[in-house]
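Novice: Need a 3D model of the following:
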Amino acid sequence: MAEHSFWLPTHTAGSRDLRLYAPSVVRNRDPIKAVLRRVVPPAGLVLEIGSGSGEHVVHFAQALPGLRWQPSDADREACESVASWTRAAQVEDRVLPPLHFDASAAWPPMEPLAAILSINMVHIAPYAACEGLFRGAAAALPPGGPLCLYGPFLTGQGDAPSNISFDRMLRRHDPAWGVRSLQAVQATAAEQGLALDEMVEMPSNNLLLVFKPRTSVV
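Specialist: A predicted model of the protein is given here:
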């Protein structure tokens, strides 16, 4: 069954605890962490695009202490949740305050990055967000710096029925959303000088795609 990032509140009105809860996080955070441990540099700043509830970033901050994390989201409620999860987990030394911005627009100034991560974002946003993700990553990543993109994708070859039905459900909710074609995503990355370096099969018919800046050939 395909996953999504729709959130459930964990707080009551007037509460200072503004944490949101995404049920899929418990299922996917450790498989994602295993790949990050292998492909992301052991130290440096990682930008997360579309941090959602904030559960992923605090889990990774606890498990990968050599890294610092810059969460971000286009949704203000999500940013409030990220900040609340960061306080609750007491990882303020490794997780910066969340940035509120849309990946499809101009990215704000930030510290030099070691890597970029985006989980379950490109299918729950207009495709312009995917285009902006690759455009921003191409400008911000150092040579060899990975962009890790997790979520469901359609390959056109034996796609899981759950991913096909998930795509239909998303498009009914918003015609601009939808499970993206892997080939289209690769083409968008290539337009910005990023190439697919690795593709890892993940639980619930998801993939983790690792893109890196193409090495120039002299």
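Novice: make it CA atoms for all contacts and neighbour counts henceforth
Specialist: Fine.
Novice: would you list every one of the helices in the chain?
Specialist: With DSSP state H, the ranges of helices along the chain come out as 24-39, 55-63, 76-89, 127-140, 161-173, 182-191.
Novice: Can you add distance to residue 209 and mean neighbour count and give these back as a markdown table?
Specialist: Formatted as a markdown table, the helices of the chain follow (distance: least, Cα to Cα, whole Å; neighbours: other Cα atoms under 10 Å):
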| stretch | distance to residue 209 | mean neighbour count |
| --- | --- | --- |
| helix 24-39 | 10 | 15 |
| helix 55-63 | 17 | 21 |
| helix 76-89 | 24 | 21 |
| helix 127-140 | 13 | 20 |
| helix 161-173 | 17 | 16 |
| helix 182-191 | 10 | 16 |
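Novice: can you redo those as CSV with distance to residue 149?
Specialist: Output for these, formatted as CSV (distance: least, Cα to Cα, whole Å):
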stretch, distance to residue 149
helix 24-39, 10
helix 55-63, 13
helix 76-89, 19
helix 127-140, 10
helix 161-173, 17
helix 182-191, 10
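Novice: Which among these is found nearest to residue 202?
Specialist: Across the helices of the chain, the minimum distance to residue 202, taken as Cα to Cα, is reached by helix 24-39, at 7.1 Å.
Novice: which helices and strands does the closest one pack with?
Specialist: helix 55-63 (3 or more Cα pairs under 8 Å, 6 or more residues apart in numbering; DSSP states H and E).
Novice: run this one through as well so I can compare:
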Amino acid sequence: MNKPYSAASERNREPILALLHEWFADRRHVLEIGSGTGQHAVHFAAAMPQLIWQSSDRAEHLPGIRLWLDDARLPNTPAPLELDVAGAWPPWRYDAIFSANTLHIMAWHEVESLFASLPDITTDDACVAIYGPFNIDGQFTSESNAAFDRDLKMRAAHMGIRDVAEVDALATTAGFNLVEDVPMPANNRLRLWRRRSEVS
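Specialist: Below you'll find the model as predicted:
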């Protein structure tokens, strides 16, 4: 089996890492939700050796993630966890959560499940960083994002770019406040929330 490969992951990894270096500088145990190919897990864990980088995804993606982890042989990347956000979550607590290009793939009820589960899997000082395209005030931020959204809906009706206000409402209900919202290349954003006890 050849390792899965995402050109987008290769393109966006350095801009994301530049921010995670700052945001995760005092973190120790990260859960990556929807690790996909595993490229981000290997790259970020190698660049931030103080972190234990826990990858996770649905069962069908785990073999490919394992190939990347096995090739890298990093001491801070445990075996990937099987995780369906609408199902059971791991029994551990993490001080950071990361996810890239997942919210627009999930059905909205799965996005709701993700945020609703955060209080049970995070520490009191946890932060959550999510990368991807977002709408603002119900509007696409670019023509390319509008075209991407049309393509997503052709693939599956439940997919689509999410609006920042709706996502922030879920985060607020889960006890997290938005503290950073950074425009990224290719009309994406990297957004950071912290548990309310940390920002009050």
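Novice: Provide the TM-score value for the superposition.
Specialist: Scored by TM-score structural alignment, normalised by the length of the second structure, the superposition of the two chains gives a TM-score of 0.93; 199 aligned residues with a Cα RMSD of 1.8 Å.
Novice: Excluding chain neighbours, what is closest to the aligned partner of residue 180 of the second structure in the first structure?
Specialist: If you follow residue 180 of the second structure across to the first structure using TM-score structural alignment, you land on residue 198. Leaving aside its sequence neighbours, residue 198 of the first structure sits nearest to residue 210 (Cα to Cα, 6 or more residues apart in numbering; 5.1 Å).
Novice: aligned partner of the one you found in the second structure?
Specialist: Using TM-score structural alignment, residue 210 of the first structure sits opposite residue 192 in the second structure.
Novice: I'd like to know how many residues surround its match.
Specialist: 22 (other Cα atoms under 10 Å).
Novice: how close does it sit to residue 13 of the second structure?
Specialist: 16 Å (Cα to Cα, to the nearest Å).
Novice: before we move on, what about residue 43 of the second structure?
Specialist: Taking Cα to Cα, one finds residue 43 of the second structure at 8 Å from residue 13 of the second structure.
Novice: For the strand of greatest length in the second structure, grab the matching residue range in the first structure.
Specialist: Criterion DSSP state E: the longest strand present in the second structure is strand 122-132. Under TM-score structural alignment, the counterpart of strand 122-132 of the second structure in the first structure spans residues 141-151.
Novice: before we move on, what about stretch 141-154 of the second structure?
Specialist: Aligning stretch 141-154 of the second structure against the first structure (TM-score structural alignment) gives residues 159-172.
Novice: who touches the matching stretch?
Specialist: By Cα atoms under 8 Å, 6 or more residues apart in numbering, the surrounding residues in contact with stretch 159-172 of the first structure are 1-2, 123-124, 152-154, 177-179, 205.
Novice: Drop anything exposed from those residues.
Specialist: Among the contacts of stretch 159-172 of the first structure, the ones that count as buried by 16 or more other Cα atoms under 10 Å are 2, 123-124, 152-154, 177-179, 205.
Novice: List just the nearest of those to residue 101 of the first structure.
Specialist: Of those, the one sitting nearest to residue 101 of the first structure (Cα to Cα) turns out to be residue 124, at 15.5 Å.
Novice: which residue lines up with the closest one in the second structure?
Specialist: Aligned partner of residue 124 of the first structure by TM-score structural alignment: residue 105.
Novice: Setting the sequence-adjacent residues aside, check what's closest to that match.
Specialist: Nearest to residue 105 of the second structure is residue 159, by Cα to Cα, 6+ apart, at 5.1 Å.
Novice: Tell me which residue is most central in the second structure.
Specialist: residue 99 (0.4 Å; Cα atoms, centre = their mean).
Novice: That one: what's it in contact with?
Specialist: Residue 99 of the second structure neighbours (Cα under 8 Å, 6+ apart): 32-35, 129-131.
Novice: Using JSON lines, lay out those residues together with neighbour count.
Specialist: Shown next, in JSON lines, are these (neighbours: other Cα atoms under 10 Å):
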{"residue": "32", "neighbour count": "25"}
{"residue": "33", "neighbour count": "24"}
{"residue": "34", "neighbour count": "22"}
{"residue": "35", "neighbour count": "26"}
{"residue": "129", "neighbour count": "23"}
{"residue": "130", "neighbour count": "21"}
{"residue": "131", "neighbour count": "22"}
